[in-house]
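1. sequence-free structure coming up:
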């Protein structure tokens, strides 16, 4: 398992991983446990990581050491030009950001720590591809009751991105029709579930039969192959057949983490909201604004990573909403289960599968091989 530290930092052991936090050197000669990490000495590319054994991190200020059984991959897909990826500022560099695991230690000087040793948590911090990591206490949340580390490891980024976008930015409501692009991805499957939980009808796009099946399993009402250039017409046909009034023209909300806004403008209804979530396709679009005007639509961006800086109150509201959906059984984990990745040595293989678009949902590495992943919180 893995570890995150707290004093102002908490130490956590990870059963499952995904990536982000700079590890601090051990500050005590009493530390016996060695940290294991796959590191990159050349960048970009995960093909040849090296194993590094270093002292186990100790908690300080509000950091918590975390023992890491599971780790999720939230990694850039390899773009056509590797130079598009910014290189790490120092080497060796440890990747990974999101994780789930148990608290291994907390800072002794912390007056009232939020977590105790042994608590099951998930979060994100740089350097999550390791057996232990050090993470700020504020970046940790308790694993939902009944959830495995595997599913919790992929929750920290995807769920709030989709909830914040659909609920807070687009105002999704019962009766809306929502078009979710790349619906079998991590944020896509989260968006499908959240839209359905709010009473919307979901049209999901995905590029393979398997991924369309997954989107349907997670609640999508209709699925469309976005590799077919006529997909906007297919969406319009679905709306014309199954909707009435203004809705016959198209969908009310577009959730786009790929870069498909321009084409999506062909199949939206009056007053539609188009959510710009990301550009996974590797190209930043230029949109014809006359279409935005003529259809009276709104283009809405979401930069979830900045909410902790500019709208801290919204972060709490979003997580409250997510945990309510989890408690109601309306939101489940999205970990990829067609193949297992166990041990840090499996990180390159997992990254290659992710980069090759062979996966769906969240790709997770079981760092320690510990399968005791049911939360008792």
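-> Sure thing, it's come through. Predicted model only: the values in this text are computed from it and were never measured.
2. hey, let's count contacts and neighbours off CA atoms from now on
-> OK.
3. how far away is residue 358 from residue 350?
-> 10 Å (C-alpha to C-alpha, to the nearest Å).
4. So which of those two has more stuff around it?
-> Applying other C-alpha atoms under 10 Å to residue 358 and residue 350 shows that residue 350 carries more neighbours, namely 24 against 13.
5. pretty sure the more buried one contacts residue 342?
-> No: assessed by C-alpha atoms under 8 Å, residue 350 is found out of contact with residue 342, at 9.5 Å.
6. hold the first one in mind and look at this next one:
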């Protein structure tokens, strides 16, 4: 039997058709009951991601997809309201954060195995901005690239949710960071985060500039979030025996790579999908044991661009589509 605290009407963001951000509706739905291994959370804040935008077009049907109508949102922070019969590590009233399906709602369900306890001195808004961005950055830089102190890492682009998380994680690990962005406003934003080497990839030749900065040695690690345009640039900027990790394709999915550069320089190329990866459990551990303490100490400062209510989800997704955002958008029901 589930432990339930106070049933009530529930507002949530859903789509009934794949027509982009304008198809998002705020409507009343039934309060969900947790399954045996689930936790129901009173959502205090939820993080927005590019995958939420792609979902509104039917281009992303990843983890938890059950067809239309579809709830939006994949990460949240809040208080435990109810737990399933198999859940022993969480009890009603506890502060938690992590992967939560249908997070753009007043309450939502998350797998107990993918939630972490939230310290009192970290806000719900900050916690909601962490899971997808930082877990992706951890999987890329720690699990796959095994980034070492003093290595050069190119984060291309670096001003979005995953990009800003990766720049801060890389600095926490002692690496030397080169980050890119698409405007002077965004490059200034990255410099304010303490990134010494920032490139405007719309006005500067990324590969040429990387070679200058690294004295023609190239970077040991490159994190690619753009795909078609940025992945070939990452390969051109990589050092011998370097590691490239690709996690996104905002510039297109059909990247063409010169194999002579990949093979001739013994480059490792990883493609990562967060929830389908064997290292997922490790990323949760690193988030808990490395990133959370660093946030408490002020060594890492998660970047939040906007905090909006449920009624602004559609507009926020549109801003994301227009590439007008820096850092994360957080939704507060």
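-> Received it, and whenever you're ready, just let me know what you need. This structure is a prediction, so every number in the text was calculated from the model and none was measured.
7. what's the TM-score for these two chains?
-> The TM-score (TM-score structural alignment, normalised by the length of the second structure) is 0.88; 326 aligned residues with a C-alpha RMSD of 2.6 Å.
8. just to revisit the earlier point, would you mind listing the residues touching both of residue 350 and residue 342 of the first structure?
-> Taking C-alpha atoms under 8 Å, 6 or more residues apart in numbering as the criterion, residue 350 of the first structure and residue 342 both touch residue 365.
9. How are the helices of the stretch 201-333 of the second structure distributed by residue range?
-> 206-213, 230-237, 259-264, 280-286, 292-297, 313-321 (DSSP state H, counting those that start in this stretch).
10. most packed of these?
-> helix 230-237 (a mean of 23; mean count of other C-alpha atoms under 10 Å).
11. Mind giving me the packing neighbours of that helix?
-> Counting contacts by 3 or more C-alpha pairs under 8 Å, 6 or more residues apart in numbering; DSSP states H and E, helix 230-237 of the second structure packs against strand 152-156, helix 206-213, strand 219-224, strand 238-246, helix 259-264.
12. What's the average distance for the second one when superposed on the first structure?
-> This points to helix 206-213 of the second structure. Its match in the first structure and helix 206-213 of the second structure itself, once the structures are fitted together, sit a mean 1.5 Å apart by mean C-alpha distance after the TM-score superposition for the first structure.
13. ok, now the first one?
-> With the two structures superposed, strand 152-156 of the second structure lies on average 0.8 Å from its match in the first structure, counting by mean C-alpha distance after the TM-score superposition for the first structure.
14. Where does that strand end up in the first structure?
-> The alignment of strand 152-156 of the second structure onto the first structure (TM-score structural alignment) spans residues 177-181.
15. who's in contact with the matching stretch?
-> Here stretch 177-181 of the first structure makes contact (C-alpha under 8 Å, 6+ apart) with 188, 191-192, 195, 200-206, 251-258, 260.
16. how about the nearest residue to the aligned partner of residue 201 of the first structure in the second structure, chain neighbours excluded?
-> Mapped onto the second structure by TM-score structural alignment, residue 201 of the first structure lines up with residue 176. In this structure, residue 176 of the second structure finds its nearest non-sequential neighbour in residue 152, 4.8 Å apart by C-alpha to C-alpha, 6 or more residues apart in numbering.
17. what do we get in the second structure for residue 105 of the first structure?
-> Alignment note: residue 105 of the first structure maps to residue 82 in the second structure; criterion TM-score structural alignment.
18. And for residue 134 of the first structure, the neighbour number?
-> Residue 134 of the first structure has 38 neighbouring residues, counting by other C-alpha under 10 Å.
19. which residue in the second structure lines up with it?
-> For residue 134 of the first structure, the aligned residue in the second structure is residue 109 (criterion: TM-score structural alignment).
20. doesn't residue 42 make contact with that match?
-> No: using C-alpha under 8 Å as the test, residue 109 of the second structure is too far from residue 42 to be in contact (9.1 Å).
21. Map residue 255 of the first structure onto the second structure.
-> When the second structure is aligned by TM-score structural alignment, residue 255 of the first structure is paired with residue 223.
22. sorry, that was for residue 56 of the first structure
-> In the second structure, residue 56 of the first structure lands on residue 31 (TM-score structural alignment).
23. Please name the nearest non-neighbouring residue to that match.
-> That would be residue 10: by C-alpha to C-alpha, 6+ apart, it lies 5.8 Å from residue 31 of the second structure.
24. what helix or strand does the counterpart of the one you found in the first structure sit in?
-> Aligned counterpart of residue 10 of the second structure in the first structure: residue 35 (TM-score structural alignment). Per DSSP states H and E: residue 35 of the first structure is located in strand 34-39.
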